[in-house]
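**Student:** Here is the input, now give the coordinates:
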Amino acid sequence: MDTVASPAGAQYFSDFAAALRYWRGKRGISQLRLSADSGISQRHLSFLETGRAQPGKDLILKLGLVLDIPLRQRNAMLLAAGFAPAYRERSLSDPDLDAVKQALDFMLQQQSPYPALVVDRLWNLVMLNDPAARMLRFFLGMPEHAPIPRDGSINVLRTTLDPNGLRPALANWQLVCGDLLHWVQREAMGDGPGSEAAQLLDELTALPGIAEAAALPNLDRLALPFLPLTLCKDGVELNLFTAITTLGTPHDVTVHELRLETFFPADESSRRWFQHQAS
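**Tutor:** Alright, predicted model coming up:
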């Protein structure tokens, strides 16, 4: 069933002028540069940012594209200017998104025997492959065939950083937590204070030791071209790195916010462990 997105961030802009100033500042682009990139005169941009001129819907959509504003926040800008949202937000189970779900299923299966999972913008789990399920069950101490909810009720970041979750098995959690928090920090900056993203960020940083660890420099970046994850339990040590994939040029808020995280072994012993689990 279709729904029209009603972004939480809309309430944090008193008007379109405030929204435009915010996003231009966040992107670090001058009015002159934005004028050249958008084809809108610098004088008109100045009037838009001071509220002396009101934008049309097409102009807002053009600026959203030029400033690379997330679809959810483009809807917020439209609402702030008095227009209806332009981009729909639907459940991944919606029949119209069947092709997207099939593509994600295909990518998840192609990643075997290594783990892969699909999360939304707040890193709530919506899909995963069998290797990812086996890895989570092993390191979380779950029964071998215990079901893993795929309805967004599991937050991957919370599960990873929680002392009662994966953190005891994540040998280098102090080094990686800053990188993990970066994803939700970016969403919180876009949504504003009091939003769901900001609340999740507050919840994560309130976990024991997280605020202190997030302030540490990740010196591993000096030696490796990727973020290493080291999971250890019962004599098993897995050294992994991950890649994040998004779907190109979506026109739906839900699709725009989906991320596919794929895990790869960083050494031969980790590769053998996953291959053995799949056999």
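**Student:** Could you use CA atoms for every contact and neighbour count after this?
**Tutor:** Noted.
**Student:** how far is the lengthiest helix in the chain from where the chain is centred?
**Tutor:** Criterion DSSP state H: the longest helix present in the chain is helix 173-191. In terms of Cα atoms, centre = their mean, to the nearest Å, the centre of helix 173-191 is found 9 Å from the chain centre.
**Student:** for it, which positions count as buried?
**Tutor:** Applying a neighbour-count criterion of 16 or more other Cα atoms under 10 Å, one finds 173-178, 180-181, 183-185, 187-188, 190-191 buried in helix 173-191.
**Student:** what packs against it?
**Tutor:** With contacts taken as 3 or more Cα pairs under 8 Å, 6 or more residues apart in numbering; DSSP states H and E, helix 173-191 sits against helix 156-161, helix 196-205, helix 210-214.
**Student:** Apart from its neighbours in sequence, what residue is nearest the spatially most central residue of the chain?
**Tutor:** Per Cα atoms, centre = their mean, the C-alpha nearest to the average position across the chain is that of residue 121, at 3.6 Å. Residue nearest to residue 121 in three dimensions, not counting chain neighbours: residue 257, with 5.0 Å by Cα to Cα, 6 or more residues apart in numbering.
**Student:** Okay, that neighbour and residue 47: tell me how far apart.
**Tutor:** Separation of residue 257 from residue 47 (Cα to Cα, to the nearest Å) stands at 32 Å.
**Student:** Those two: which is more packed in?
**Tutor:** The neighbour count for residue 257 versus residue 47, taken as other Cα atoms under 10 Å, is higher for residue 257 (19 against 15).
**Student:** That one touches residue 123, doesn't it?
**Tutor:** No: contact criterion Cα atoms under 8 Å: residue 257 and residue 123 do not qualify, at 9.7 Å.
**Student:** you'd agree residue 35 is up against residue 29?
**Tutor:** No: judged on Cα under 8 Å, residue 35 makes no contact with residue 29 at a distance of 9.8 Å.
**Student:** Please identify which of these two sits among more neighbours.
**Tutor:** The residue with more neighbours, out of residue 35 and residue 29 and counting by other Cα under 10 Å, is residue 35; that gives 18 against 13.
**Student:** Name the residues that touch the helix or strand harbouring the more buried one?
**Tutor:** For residue 35, the element it lies in under DSSP states H and E is helix 31-38. The contact list for helix 31-38, computed with Cα atoms under 8 Å, 6 or more residues apart in numbering, reads 24, 40-42, 45-46, 62-63, 66.
**Student:** Also this sequence, please, to line up against the first:
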Amino acid sequence: MTTVSSGTGVGPLLRRWRERRKLSQLELAMRADSSSRHISFVETGRSRPSEEMVLRLAEHLDVPVRERNALLLAAGYAPRYAETSLDDPAMESLREGIERLLQGYEPYPAVVVDGTYTVLAANRGIAMLLDGLPEHLLSPPLNAMRITLHPEGLSQRIRNLREWRGHLLAQMERQIALARSDALRELYDEVAAYPLPEPAPESAANTAADDDGLEVPAATPYFALPLQIEHDGRVLSFVSSISTFNTPMDVTVAELAIETFLPADPATVKYLQSLTP
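**Tutor:** Next comes the predicted model:
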């Protein structure tokens, strides 16, 4: 049995992740096919876990891939997961697949972001929504949260901004709770501090657009919170879906998210399809 310092190393990190997940040592031990005694020894530094045990505990604690590398380093092992730039030749098939997915989703909007919402790729549906925004928001690197919630960004066009803003901030809060990310916390603090306009007299969530782009009462309730956004004199309605990669073996891939926007009413479908050559 190898003894390491109780104040440093992998033990305190694992303990913090376990407490963050609100698991007891016994619950974690049962999930990881270990014993609570061994988990206690690892956390206090009385025992150095094997590389396999570090990875097994990280998996059952749902530790993000980037942080699994940090756990391995703290335990004295080499990082297991590479962090490969999307520009690397090794990522060619991934890039091509993403591009085909985005193009295939047109005319509906779709965008790819990383773990801090930097826009890595987008299709023409997204470009349509961003048309006319000020240059300082569209200068690289674009940030999806900043573009959406900035007072000069899409927020001035979003009819149900309070509801959509609440949804986005709650989404970021969940991510911050799952991962240690100073950059994500700084972004959250920035966008949460943007001024919020006074609410509209009547919530846009109860309206839709007719064939001429005029607001009319929605015929049926939406099945999910819609993003209702003005474009060219019309109010378009979307619901969003976020996809990630299963069992990623690379930090970059683990942090990619593909967000697609599905039209939430027939008028939005008809209008977007009319734009297709």
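**Student:** Provide the aligned range in the second structure for the helix holding residue 35 of the first structure.
**Tutor:** With TM-score structural alignment applied, helix 31-38 of the first structure matches the range 25-32 in the second structure.
**Student:** Give me the residues contacting stretch 113-123 of the first structure.
**Tutor:** 104, 108, 125-133, 135, 152, 155-157, 183-184, 187, 197, 200, 254, 257-265, 274-275, 278.
**Student:** how about it, which residues of the second structure does it hit?
**Tutor:** So stretch 113-123 of the first structure sits over residues 107-117 in the second structure, by TM-score structural alignment.
**Student:** where do the helices sit along the second structure?
**Tutor:** According to DSSP H, the helices that the second structure contains are 10-20, 25-31, 36-44, 51-60, 65-74, 92-105, 124-130, 135-138, 144-149, 161-178, 182-192, 251-254, 266-274.
**Student:** about what we covered before: which one of the helices and strands packed on helix 173-191 of the first structure lies closest to residue 18 of the first structure?
**Tutor:** helix 196-205 (19.5 Å; Cα to Cα).
**Student:** after superposition, how close is that closest one to the second structure?
**Tutor:** Mean deviation of helix 196-205 of the first structure relative to the second structure after superposition (mean Cα distance after the TM-score superposition for the first structure): 1.3 Å.
**Student:** What is the corresponding segment of the second structure for that helix?
**Tutor:** Under TM-score structural alignment, the match for helix 196-205 of the first structure is residues 183-192.
**Student:** quick one: residue 99 of the second structure and residue 241 of the second structure, what's the gap?
**Tutor:** Residue 99 of the second structure is 17 Å from residue 241 of the second structure, by Cα to Cα.
**Student:** Among the two, which residue is more densely surrounded?
**Tutor:** Higher neighbour count among residue 99 of the second structure and residue 241: residue 99, with 15 against 12, using other Cα under 10 Å.
**Student:** What separation do you get for the more buried one and residue 148 of the second structure?
**Tutor:** Counting by Cα to Cα, the gap from residue 99 of the second structure to residue 148 of the second structure is 23 Å.
**Student:** Tell me how many other residues surround residue 219 of the first structure.
**Tutor:** Neighbour count for residue 219 of the first structure, taken as other Cα under 10 Å: 9.
**Student:** err, residue 104 of the second structure, not the other one
**Tutor:** Residue 104 of the second structure, neighbours per other Cα under 10 Å, totals 12.
**Student:** Please apply the same query to residue 229 of the first structure.
**Tutor:** 20.
**Student:** In the second structure, what sits opposite it in the alignment?
**Tutor:** Residue 229 of the first structure maps onto residue 227 in the second structure, by TM-score structural alignment.
**Student:** The nearest residue to that match once chain neighbours are set aside: what's it in contact with?
**Tutor:** In space, and not counting its chain neighbours, residue 227 of the second structure is closest to residue 238: 5.1 Å by Cα to Cα, 6+ apart. Contact analysis of residue 238 of the second structure by Cα under 8 Å, 6+ apart lists 226-228, 261-265.
**Student:** from what I can see residue 79 of the second structure touches residue 73, true?
**Tutor:** Yes: Residue 79 of the second structure lies in contact with residue 73 (Cα under 8 Å); the separation is 6.3 Å.
**Student:** just to revisit the earlier point, buried only: go through the contacts of helix 31-38 of the first structure for me.
**Tutor:** So, by 16+ other Cα under 10 Å, the buried ones in the contacts of helix 31-38 of the first structure are 24, 40, 42, 45-46, 63.
**Student:** Now distance to residue 205 of the first structure too, for these, in CSV please.
**Tutor:** Compiled in CSV, those are given as follows (distance: Cα to Cα, whole Å):
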residue, distance to residue 205 of the first structure
24, 28
40, 41
42, 41
45, 38
46, 38
63, 33
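**Student:** Now flag whichever of those is closest to residue 91 of the first structure.
**Tutor:** residue 63 (27.2 Å).
**Student:** who touches the aligned partner of that closest one in the second structure in this structure?
**Tutor:** Taking TM-score structural alignment, residue 63 of the first structure has residue 57 as its aligned residue in the second structure. Neighbour list for residue 57 of the second structure: 14, 28, 32 [criterion: Cα under 8 Å, 6+ apart].
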